[in-house]
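*Asks:* sequence unknown, structure follows:
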């Protein structure tokens, strides 16, 4: 088992020492309040320790060499810019909803980029980061499955800004360039092009990207403009058509890159799930105690 902590080990050590001190103080009070209080102290302490272990990111496979200070460079940074406006709820002539096609295409593209890190930026009239850049595809899968068209006035066809995600994408690319300087950046834009919109449209001024495509599920004119802004090919998604396949330079880090490492299986999610379960139990017991105390105060005569 290897570790790839989200914070420097020294910081995690300081947090661990502080936690031990605080829980030791709480232990004195719990020990004098009976077995139930001591049991609750134990479950809360275990939950906190599990979160610390999760922050150390245990896993199997290669990790960053201790003291190197450099993130892993294997694989590409892949950004999915997804149109979740009312237009994505439309059903095309083949009887399939556009959003359903988008989810299917995203799943296929994830498979086509093994070892990559992925991010999901959704938009309608405004952008939102649905999934920050991460190589955890196991947790990403349910996020993609849950992508549905937004509801409400801000998602209406007349209010859609096809370039709403431009600034968010630009800053994400800048951050990725600083964190993963040797990794290629790929952008896949999936949208309808806001053909009925009456609001000003944003412009993608992100600088050059290393690959990807603009995948069209509706009006082509605006989408071709976006493809030109990003320097990417435009691909109209039709029935039975294959997605563009990334070449080897796009799909992975540069050959021979000394920072590149083998894939790594993360286990942090198991520790966070256990911690969440223990904390939910504590929240339930605390809420029950508060309700009982309130009921007791009401019963006491004034």
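*Replies:* The structure has been received and is ready for your questions. Quick caveat: nothing in here was measured; it's all calculated off a predicted structure.

*Asks:* contacts, neighbours, all on C-alpha from now
*Replies:* Noted.

*Asks:* which residue ranges form the helices in the protein?
*Replies:* Taking DSSP state H to define them, one finds helices in the chain at 9-31, 35-55, 98-112, 137-145, 166-179, 220-230, 248-251, 268-299.

*Asks:* tilt between the fourth one and helix 98-112?
*Replies:* Angular relation of helix 137-145 and helix 98-112 on a 0 to 180 degree scale: 160 degrees, by axes from the mean of the first three to the mean of the last three C-alpha atoms, to 10 degrees.

*Asks:* what packs against helix 137-145?
*Replies:* helix 98-112, strand 127-134 (3 or more C-alpha pairs under 8 Å, 6 or more residues apart in numbering; DSSP states H and E).

*Asks:* hmm, back to that, so for residue 241, which of the helices of the chain sits nearest?
*Replies:* Between residue 241 and the helices of the chain, the tightest spacing by C-alpha to C-alpha is seen for helix 98-112, at 10.8 Å.

*Asks:* buried sites along the closest one?
*Replies:* 98-103, 105-106, 109-110, 112 (16 or more other C-alpha atoms under 10 Å).

*Asks:* among the helices and strands packed on helix 137-145, which is nearest residue 225?
*Replies:* When the helices and strands packed on helix 137-145 are ranked by proximity to residue 225 (C-alpha to C-alpha), strand 127-134 comes first, at 18.9 Å.

*Asks:* how far away is residue 283 from residue 289?
*Replies:* 10 Å (C-alpha to C-alpha, to the nearest Å).

*Asks:* before we move on, back to that, so which of the helices and strands packed on helix 137-145 comes closest to residue 144?
*Replies:* helix 98-112 (6.2 Å).

*Asks:* who's in contact with the closest one?
*Replies:* Under the criterion C-alpha atoms under 8 Å, 6 or more residues apart in numbering, residues 80, 82, 84, 88-92, 118, 137, 141, 144-145, 147-149, 190, 217, 243, 245-246, 251 lie in contact with helix 98-112.

*Asks:* do the same with stretch 274-292
*Replies:* Contacts for stretch 274-292 (C-alpha under 8 Å, 6+ apart): 40, 43-44, 46-48, 50-51.

*Asks:* 6 Å instead?
*Replies:* 47, 50 (C-alpha atoms under 6 Å, 6 or more residues apart in numbering).

*Asks:* for residue 184, which non-adjacent residue is spatially closest?
*Replies:* Residue nearest to residue 184 in three dimensions, not counting chain neighbours: residue 76, with 5.0 Å by C-alpha to C-alpha, 6 or more residues apart in numbering.

*Asks:* hold the first one in mind and look at this next one:
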């Protein structure tokens, strides 16, 4: 037999000591008299049995059982998505926004790694983990479908430093919790960096990365970007303006930055201005091969509560019957 406590052991132990101490004091107070009847002794014995069994159930008595289950795929895929305003630049596949390519490529990669776990980290003015590692592809598809650039009013320019720490944290947590899993990172960006400071290197993250790619979007000629305001108060058909010239701002993809990011992470990189076959960036990670066995035996604890709870219920009914008769005698 093993145990799966319903509360942390220290808290359970402290609670048990306090409850047993109070119970012992109450029992001693009622039973210390030499005139204590046999019925009262039986009553306190019954109550003691209820208390001990309840505390025992709280420890989660279990037996270990072997079960056959489908082995999970030990492959974690991280999608890191640039949502800054520049990703709305209309220089992908003609005059489509760069995010159009991102949506299509995320959908393709999700299908390529069917059965893997996926996580989404996005960054704009801030970085956040939009979705923890999950196999829920419906939720993933919903996020991809609704992917848009950040709200223009809150835009603070482009900086890859914003996502570095969030990605580092996610990868380190994944490596700690599932050290045998393989981790693949796909960074979707145009490489643009509008800050004056030199960005931090992504090289320290490479130790946690087993594959993936830096997928760049846009052209060296650049494209205009429409504003985005989901509230409906702004005009999302207007183009973002260059504050210096007053003309529509132009975002140019930074091919050198995309290459540098790939080198630092130890993964290939590419700059795309049209739909591209991504098979070269997913080869070698066949989820069916990464799963070593189709099924596996696992040992899981199975709670066995019903025998003890049945006894507790019987004792409680006995206590209720006794209390009812006692009250009736007092009334009579």
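*Replies:* Here it is on my side, so go on. Everything numeric in this text was worked out from a predicted model, so none of it was measured.

*Asks:* how much space separates the most centrally placed residue in the second structure from residue 77 of the second structure?
*Replies:* In the second structure, the residue lying closest to the centroid (C-alpha atoms, centre = their mean) is residue 132, at 2.6 Å. According to C-alpha to C-alpha, residue 132 of the second structure and residue 77 of the second structure sit 11 Å apart.

*Asks:* contacts only, for residue 257 of the first structure.
*Replies:* By C-alpha under 6 Å, 6+ apart, the contact set of residue 257 of the first structure is empty.

*Asks:* aligned partner of it in the second structure?
*Replies:* Taking TM-score structural alignment, the alignment pairs residue 257 of the first structure with residue 292 from the second structure.

*Asks:* look up how far residue 78 of the second structure lies from its match.
*Replies:* Noted for residue 292 of the second structure: a distance of 22 Å to residue 78 of the second structure, by C-alpha to C-alpha.

*Asks:* same question for residue 307 of the second structure.
*Replies:* Distance from residue 307 of the second structure to residue 78 of the second structure, counting by C-alpha to C-alpha: 46 Å.

*Asks:* more crowded one of the two?
*Replies:* Counted by other C-alpha atoms under 10 Å, residue 307 of the second structure and residue 78 do not tie: residue 78 has more neighbours, with 24 against 9.

*Asks:* for the second structure, what's the longest helix?
*Replies:* Determined from DSSP H, the single longest helix within the second structure is helix 306-331.

*Asks:* closest to residue 231 of the first structure out of the buried residues of helix 98-112 of the first structure?
*Replies:* residue 109 (18.9 Å).

*Asks:* before we move on, back to that, redo the buried residues of helix 98-112 of the first structure as CSV? Include distance to residue 60 of the first structure.
*Replies:* Formatted as CSV, the buried residues of helix 98-112 of the first structure follow (distance: C-alpha to C-alpha, whole Å):
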residue, distance to residue 60 of the first structure
98, 38
99, 35
100, 34
101, 34
102, 32
103, 29
105, 29
106, 26
109, 25
110, 21
112, 23
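
*Asks:* just those now: which is nearest residue 125 of the first structure?
*Replies:* Using C-alpha to C-alpha, the shortest approach to residue 125 of the first structure within the buried residues of helix 98-112 of the first structure belongs to residue 99, at 16.6 Å.

*Asks:* one step back: and the residue nearest to residue 184 of the first structure, how many neighbours?
*Replies:* 27.

*Asks:* from residue 291 of the first structure, how far out is it?
*Replies:* Distance, residue 76 of the first structure to residue 291 of the first structure, using C-alpha to C-alpha: 52 Å.

*Asks:* still on that earlier bit, if I look at the residue nearest to residue 184 of the first structure, how far off is residue 31 of the first structure?
*Replies:* Going from residue 76 of the first structure to residue 31 of the first structure by C-alpha to C-alpha gives 52 Å.

*Asks:* now swap in residue 285 of the first structure and tell me
*Replies:* Distance, residue 285 of the first structure to residue 31 of the first structure, by C-alpha to C-alpha: 18 Å.

*Asks:* next: residue 192 of the first structure.
*Replies:* To residue 31 of the first structure, residue 192 of the first structure is 63 Å away according to C-alpha to C-alpha.

*Asks:* between the two, which has more neighbouring residues?
*Replies:* The residue with more neighbours, out of residue 192 of the first structure and residue 31, is residue 192; 26 against 14, by other C-alpha under 10 Å.

*Asks:* which residue in the second structure aligns with the more buried one?
*Replies:* For residue 192 of the first structure, the residue aligned by TM-score structural alignment is residue 190.

*Asks:* so who does its match touch?
*Replies:* 216-217, 253.

*Asks:* residue 155 of the second structure too?
*Replies:* By C-alpha under 6 Å, 6+ apart, the residues touching residue 155 of the second structure are residue 125.

*Asks:* can you rerun that using 10 Å?
*Replies:* 84-85, 124-126, 149 (C-alpha atoms under 10 Å, 6 or more residues apart in numbering).

*Asks:* in strands, which of the contacts of helix 98-112 of the first structure appear?
*Replies:* 80, 82, 118, 190 (DSSP state E).

*Asks:* now do residue 325 of the second structure against residue 319 of the second structure, distance only.
*Replies:* 10 Å.

*Asks:* tell me which of those two has more neighbours.
*Replies:* Neighbour count, other C-alpha under 10 Å: between residue 325 of the second structure and residue 319, residue 319 has more, with 16 against 11.

*Asks:* got TSV for the helices of the first structure, with distance to residue 239 of the first structure too?
*Replies:* Shown next, in TSV, are the helices of the first structure (distance: least, C-alpha to C-alpha, whole Å):
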stretch	distance to residue 239 of the first structure
helix 9-31	51
helix 35-55	43
helix 98-112	10
helix 137-145	21
helix 166-179	29
helix 220-230	16
helix 248-251	25
helix 268-299	37
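
*Asks:* and of the ones you listed, who's closest to residue 198 of the first structure?
*Replies:* Across the helices of the first structure, residue 198 of the first structure has its closest neighbour in helix 220-230 (13.0 Å, C-alpha to C-alpha).
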